[in-house]
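1. 3D model of this:
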Amino acid sequence: MASTSNIERLDNVRRKTEKGFDGHTRREEKHYKCDECSKQFSHLGNLKGHMRTHTGEKPYKCAECNSQFSYLGHLKTHMRTHTGERPYKCDECSRQFSQIGSLKTHMRTHTGERPYKCKECSRQFSDLSALKRHIRTHTGDKPYRCEACSRQFRQPGALKTHIRAHTGEKPYRCEGCSRQFSQLSDLKTHMRTHTGEKPYGCEECSRQFSQLGALKTHIRTHTGETPFKCEECGRQFSDRSNLRRHRQTHKLASASGSLEKCSSFHSKIDNDIGGFREPIAVFVKDKVSGLLSLPPDLTFQCAEPPPQVVPEEHSLTRRRPEAATYHQRCSAGHAAVCSPRPAAPARPGPPCLPDPAPNVQTLDGVTRRPETGFDVRPRREEKGYRCEECSKEFSYPCHLKRHIRAHTGEKPYRCEECSRQFSQLDDLKTHMRTHTGEKPYRCGECGRQFRHLDSLKKHMRTHTGDKPYMCEKCSRQFSELGDLKRHVRIHTGEKPYRCGECSRQFSRLDDLKKHIRTHTGEKPYRCGECGRQFRHLDSLKKHMRTHTGDKPYMCEKCSRQFSELGDLKRHVRIHTGEKPYRCGECSRQFSRLDDLKKHIWTHTGEKPYRCEACSKQFSRLSHLKIHMRTHTGEKPYRCEECSKQFSRLSHLKTHMRAHTGEKPYRCEECSKQFSELGYLKKHVRTHTGEKPYMCEECSRQFSELGNLKRHLRTHTRKKVLPVRKVMKAV
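-> Now for the predicted structure:
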C-alpha cells in the first residue's frame, strides 16, 4: 500500500483547518440563522447558499447542457461529466473518479470497511445505496412500478428487465444460432445447449444438469418433496407438469358428472372390437377407498322418443356403416329404442348404461358388472405405499415420505430470515412473502393485494356482501367460517385456550397469543420510522398515525378528527354530556376512566409517582414531570416576544397576557379585569372582606399572604431575606 492515500491527505488538511495555532480544536460561532428553518451558520455565504434550498434559486448554469445548480461546487462537479476530468485517483489500483465521494466508496473495496449496518439482520455494507436496497427485503418496499401492468420491483434493474416483456425487446443474441433473449441469464443457460456444459450435479446419484431448475426437480426424486399441490383434492406432485396433467382428471370428472342422458354416455374413442364406439358409464369416487364405482341410485332416461325403428342418423358407427348401434338396455320403458337395427344383425357388446340395482363389485381396484363380466377400470394409479401409522395409502413413495412428516413432526424447510421451519416447500414459499412483502393476488374491485389466495377470496366477500356461514342460535351470518366458530363460543361459553403461566383462559387463539406476550415481553411489531416496538399489530397501526398524521375518525357534531376510535368516543361525551364512570366514595361522575382513577387517589391519598431527587410524591405523572424541572432547571417554554423561558406552559400563557394586554378574569362586583386568576381572587376579598391568612401569635387576619409575612416580622424582629437558588455549573 502507498504511504498516504488521497483520502488521508484530504483528512489531514481538514483536521489542520479545524485547529487553531495552539493545536486545539476550533469551534466557530454561528451568528447567522435561517428564518425559515432556524438552522445556524458560521459564515454569511453558507447561509446565502442554504437559503436557495427554500427559494429554489439555481443561479449556476451549465453552458453545455443548460442544467442549473444552486451551488457553484455542484456545477464544477457536473462539468466533469462533459470534460471527462477525474481528479481523484486511487493509490491502490490507479482507478480515477470525478467525485471524492466515489473515491471514498471505492477505497472500501480495498480496505474491506463496511460502515453501513442493517438494524434488522446486522448485515454490513460498504455503500449506503446497497444498504438501502437491502432494507427493502425487510420492509417489502417496491418503489419501481411498471407503467404497463402496475407490477412493482425493488430495484431499477429488475424493472428494466421486466419492461422487455411488454416491449418484446431481446438485446442478448446467441452467436451460435442467432436466437435472442430478453435476459442475460437466459442467454447463458441457452449457451449450454451448444457447449454441452452441465454445471449442476446431483450429490446423491452424480447425475448432471444444464439448468438449476432441472436439478431441483430431480432432487425431489430423492427427498420425496412434492411442492405442487392440487387445489381440488389436495394431492401433491414433485413436478409442475405432472400437476397440470392431473388437473385434467378433475375437468373430465366434472364434465361427466353433469351428464344424465343416454345419448351423452358414448365414448369418442373407437373400439377395435365390434366396429362401433364403446360407450362409457358414470362413476363416483368413494371417499374412503378412493376407488371409482357406479352410483347405486342413479336412474337414466333415454334422450330419444321410443320409435319402433332406430333412424339412420342415430347410428354411431363410422368405420362400419352396416354395424348397428347396440344398447343392451336403457330402462324398461325403452326396449324398442335399445334393440338392434333390423338392417344388420346386432353384435354383442358392452352395456352403455347401468341398471339401477346396486350390483357393483370391487375387486383389486377393478369394478365389474356381474351379469356381463365387463371391467370398468378407473384411470387412477395403484396405491401400493401404506403409512404404518394411520394406514393411509399413496401411489408414490415420495408422497408417503411427505405424509410421514405429519407424524414425525419433521420440518426440513427453514426460513433464512427468521429460522422458522416448515414441513412443505409451498408453506415456506407462502411464508417468505411476509418478509419480501410480495402480494401476488390482486382484488379486481379495489386493487388491494394479498399474499394468499384464501385471503383474496375472503376479501371479495366484502364487495359482494356474501355471508355464507350462519349461527344456528341467533341467525347471525358471517363471511368467514373462523368468525362463526369464534362467535359460537359466546353462546357456549367455551374458552379452549389456556395460558400456561397464569392459567387464564381465552375463547380465541389470537387473544391467548397476545396475552402470552405480557409474560415474555415479546414485541414483534416494529415501527419502520422510529424503531419503536409493540406487542400488538393494532398498537403499531395506531402508532403509525403519529408519523403519517392520519386521523380517520371524525366527530359528526363538530367535524374534529381523531387518530384513534377511543379518542373519538371520549370526545363525543363532551357533546352528549355522558359520564359513565362514577366514584364509589363521593358519587362524582367522569367521562373518562383515567380521570376517575386519578380522582380516586384524592380519597385514598395514593401518590404512586415519586421524585428520585427529593422523594416527593405525586398522584399524577404530569405533576412529577413538572416538578422535576425544579431540579433540572429546564424551562422548555419560551416567549417569542421577549425570549423569557418558563418551566410550565400555564406560566407562559399567563406571561403572554403581559404582551397582549389580555385580561380574561372579570370581577362581578365592579367589572374590574385581571390577567391572572390569583389576582382576581385577591381582589374579590376586598368586596367580601375575607381574610384567610391568620397570625398564630396574635390571631390577626390578613387578606393576602404577603401582608401576613410582613406582619410576622414584628413578632420575630427578623428581616426575611429572599432565598436565591444557586445552580451548580455543569
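2. For the rest of this, base every contact and every neighbour count on C-alpha atoms.
-> Noted.
3. Please identify the buried residues of the host helix or strand of residue 165?
-> Using DSSP states H and E, residue 165 maps to helix 156-167. With burial defined by 16 or more other C-alpha atoms under 10 Å, the residues of helix 156-167 counted as buried are 159, 162, 163.
4. I figured the first one hits residue 166, correct?
-> So that's residue 159. No - using C-alpha atoms under 8 Å, residue 159 makes no contact with residue 166, being 11.2 Å away.
5. please give me the structure for this one as well, since I'd like to look at both together:
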Amino acid sequence: METISAMDLLDKGKPFHCHICDRDFSQKGNLQMHLRTHTGEKPYRCSICERDFSQKVNLQMHLRIHTGEKPFRCDMCSKDFSRKGDLKIHLRTHTGEKPYHCKMCNKDFSQHSSLVLHIRSHTGEKPYNCIICAKDFSRKGDLNKHMRIHKGDKPFPCEICGKAFYQNSVLLQHLKKHYKEKRFKCDVCNKGFSQKSSLLIHAQKHSAPKQFLCDMCGQEFSKDKDLLNHMMTHTGERLFYCKNCNKSFSRYGNLKRHRCTQADKKPFHCDMCSKSFFLKRTLVHHIRTHTGEKPFKCSVCEKCFSQNGTLVMHMRIHTGERPYCCEICNKGFCRNGELLIHIRTHTGEKPYRCETCEMTFSQNAHLLAHVRTHTGEKPFVCKLCNKKFSRNANLLKHARTHSEDSTAQQESTISE
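-> Sure thing, here's the model as predicted:
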C-alpha cells in the first residue's frame, strides 16, 4: 500500500476532507463549520430571541437586528447597513451595475438571487414544495406565506380592531377600511369622498351647464363627449375596436378593460388557489372568498358584506334612497344599471342580438335565456325530482307543484 506523508497532504492544499460529501477544505475550522450543514448543529444562540445559528459570524450579524447597529455606510447617500454584502448590493443602485446576466433573454440583474428567480420564469422550476398539500412554489417566501393557511397562523394584527391576517398585504387593505372615512359629502346627491379635492371635482358635474341635448330621449349633458357616448346607446354604434380580436365597444373605458383581460401577465397571485388577477383590488376581493372576511357591516341590520360597494347598495333598502332617476318619467332606481335598462323602455333600444336568429333584446339576461332555446341548455335543476329548466322562473314555478302536492297530501292524511 502506498503511504502518504503529512507533506504530501499539505502539498494538496486542501488536506481536510468531508467524509459525507467528499468536499475538501484548506482549514480544519472550515471543515467543522461545513459538517454542521450535514448534522444540523447550531451551537450559537441569540440571548435575546433564542434563535440558533451554525456559525458565530451569523449570530454576530443577527444581533445587529436587536441592537440596531449598522456599521456599513454608503458614501453616496449616507444610508447605513448592518451587513457589508447589503451595502455592496445597494451601491449598484447608484452605479447602475447589473453583473448577473440571463443567457435566455439577455436581461441583466443587480443581484444573483434576482437572476435565479428570473430563470425560473423560463424553466418553470418550482423547487419549494408544501408537505401538506404538495403545492409547488418558485420562491421560498411564497411557500412560507402559503404554510400559514395550513397552520392557521395570522401574524399581522390590526392595531385598531385586533383582527389578524396571514399576509401583511391583506392587513394593509383592511386598514384602509379604518382610515378611508368619507367625511366630505355632496349636498346634491349625498355621495361621500375621503378628500375635499375629490368632492370639488365631483361638484362640478352638478354645477356645470348642461347644454348638450339628446334628440332621441331629451337627456342633457355638460360635455359633448358624454353626449356622444350616450348616443351610442341609441344607435348601437361601437367606435372602439380591439386590434387583437376585432371586438367592438361603445366606450373607450370598456375597451381598456377588455385589453387587460387579453394581457398575458396577471401580476397579482392568490396563494390559496393559484388564481391570478390584473388588478390588486380584485385579488383583495377574491381572497375574501377564501377567508370569509366581510369587513363592511350594515349599521341597521348588522348584515356583513365583503365589498363596500355591496354595502352601499344594501343600505338603500333601509333608507329607501334611489339616487338614479329617469329624466323622462322621474322613476327612481337603486342602481345605475337598473336605470339604463329602464330607459330602454322609453327609447325602444334593444342592443343585445342573437347570432342565430338575429332577434334583439333590451337586456343581456333576456338574450342569454333566449339563446338556450337554440342550444337546449337547461342549467336550472329541481333538487327534489332533478327536472331541468332553461329559466330560473320556470324552476320556481315548478317548485310550487311540489309544495302544493305536499300540502294536499297532508290535508288528505288529516281527513282520513
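6. Overlay the chains and give the TM-score.
-> The TM-score (TM-score structural alignment, normalised by the length of structure 2) is 0.37; 200 aligned residues with a C-alpha RMSD of 5.4 Å.
7. Would you mind identifying the next helix or strand past the longest helix belonging to structure 1?
-> Ordering each helix of structure 1 by length in residues (DSSP state H) puts helix 240-257 first. Later in the chain than helix 240-257 of structure 1, the nearest helix or strand by DSSP H and E is strand 266-270.
8. one step back: could you say what helices and strands the longest helix of structure 1 packs with?
-> strand 228-229 (3 or more C-alpha pairs under 8 Å, 6 or more residues apart in numbering; DSSP states H and E).
9. Following element in sequence after the strand it packs on, please.
-> Counting by DSSP H and E, the next helix or strand C-terminal to strand 228-229 of structure 1 is strand 236-237.
10. Could you dump the buried residues of helix 156-167 of structure 1 into CSV with distance to residue 627 of structure 1 added?
-> Shown next, in CSV, are the buried residues of helix 156-167 of structure 1 (distance: C-alpha to C-alpha, whole Å):
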residue, distance to residue 627 of structure 1
159, 58
162, 62
163, 63
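11. any idea which of those residues is closest to residue 554 of structure 1?
-> Nearest to residue 554 of structure 1, judged by C-alpha to C-alpha, of these is residue 159 at 40.4 Å.
12. For that closest one, which non-adjacent residue is closest in space?
-> If the residues on either side of it in the chain are set aside, residue 159 of structure 1 comes closest to residue 153, at 6.0 Å by C-alpha to C-alpha, 6 or more residues apart in numbering.
13. Can you give me the distance of the one you found to residue 190 of structure 1?
-> Computed as C-alpha to C-alpha, to the nearest Å, the residue 153 of structure 1 to residue 190 of structure 1 distance reads 26 Å.
14. ok so, going back, for the longest helix of structure 1, which positions count as buried?
-> Buried, per 16+ other C-alpha under 10 Å, within helix 240-257 of structure 1: 243, 256.
15. Would you map the strands across the stretch 501-650 of structure 1?
-> For the stretch 501-650 of structure 1, applying DSSP state E, counting those that start in this stretch gives strands covering 505-506, 525-526, 533-534, 553-554, 561-562, 581-582, 589-590, 609-610, 617-618, 637-638, 645-646.
16. Save those strands as a markdown table, and put in distance to residue 208 of structure 1 too.
-> Shown next, in a markdown table, are the strands of the stretch 501-650 of structure 1 (distance: least, C-alpha to C-alpha, whole Å):
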| stretch | distance to residue 208 of structure 1 |
| --- | --- |
| strand 505-506 | 55 |
| strand 525-526 | 45 |
| strand 533-534 | 49 |
| strand 553-554 | 62 |
| strand 561-562 | 64 |
| strand 581-582 | 76 |
| strand 589-590 | 78 |
| strand 609-610 | 72 |
| strand 617-618 | 77 |
| strand 637-638 | 75 |
| strand 645-646 | 79 |
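17. Can I get those strands in TSV including mean neighbour count and distance to residue 546 of structure 1?
-> Compiled in TSV, the strands of the stretch 501-650 of structure 1 are given as follows (neighbours: other C-alpha atoms under 10 Å; distance: least, C-alpha to C-alpha, whole Å):
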stretch	mean neighbour count	distance to residue 546 of structure 1
strand 505-506	18	31
strand 525-526	16	14
strand 533-534	18	14
strand 553-554	16	14
strand 561-562	18	11
strand 581-582	16	28
strand 589-590	18	27
strand 609-610	16	27
strand 617-618	18	29
strand 637-638	16	22
strand 645-646	18	27
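18. Of these, which is nearest residue 673 of structure 1?
-> The nearest among the strands of the stretch 501-650 of structure 1, by C-alpha to C-alpha, is strand 645-646 at 24.2 Å.
19. Which elements pack onto that closest one?
-> When contacts are defined as 3+ C-alpha pairs under 8 Å, 6+ apart, strand 645-646 of structure 1 packs onto strand 637-638.
20. I'd guessed the residue nearest to residue 159 of structure 1 sits against residue 160; true?
-> No - using C-alpha under 8 Å, residue 153 of structure 1 is not in contact with residue 160; the gap is 9.8 Å.
21. Common neighbours of those two, please.
-> By C-alpha atoms under 8 Å, 6 or more residues apart in numbering, residue 153 of structure 1 and residue 160 have no common neighbours.
22. Count the residues that sit near the closest residue to residue 241 of structure 2 other than its chain neighbours.
-> Among residues not flanking residue 241 of structure 2 along the chain, residue 248 sits closest, at 4.4 Å (C-alpha to C-alpha, 6+ apart). The local packing of residue 248 of structure 2 (other C-alpha atoms under 10 Å) involves 17 other residues.
23. quick one: residue 83 of structure 1 and residue 15 of structure 1, what's the gap?
-> Going from residue 83 of structure 1 to residue 15 of structure 1 by C-alpha to C-alpha gives 31 Å.
24. what about these two, which has more around it?
-> residue 15 (11 against 8).
25. which parts of the helix or strand containing that one are buried?
-> Assigned by DSSP H and E, residue 15 of structure 1 belongs to helix 6-17. Within helix 6-17 of structure 1, the residues that qualify as buried are 6, 7, counting by 16+ other C-alpha under 10 Å.
26. what's downstream of that helix, the next helix or strand?
-> strand 32-33.
27. just checking, what packs against that following strand?
-> strand 40-41, helix 44-55.
28. for these, which one sits closest to residue 710 of structure 1?
-> Evaluated over those, closeness to residue 710 of structure 1 peaks at strand 40-41, with 49.6 Å, by C-alpha to C-alpha.
29. Show me where the stretch 1-150 of structure 2 has its strands.
-> Secondary structure of the stretch 1-150 of structure 2 (DSSP E, counting those that start in this stretch): strands at 16-17, 24-25, 44-45, 52-53, 72-73, 80-81, 100-101, 108-109, 128-129, 136-137.
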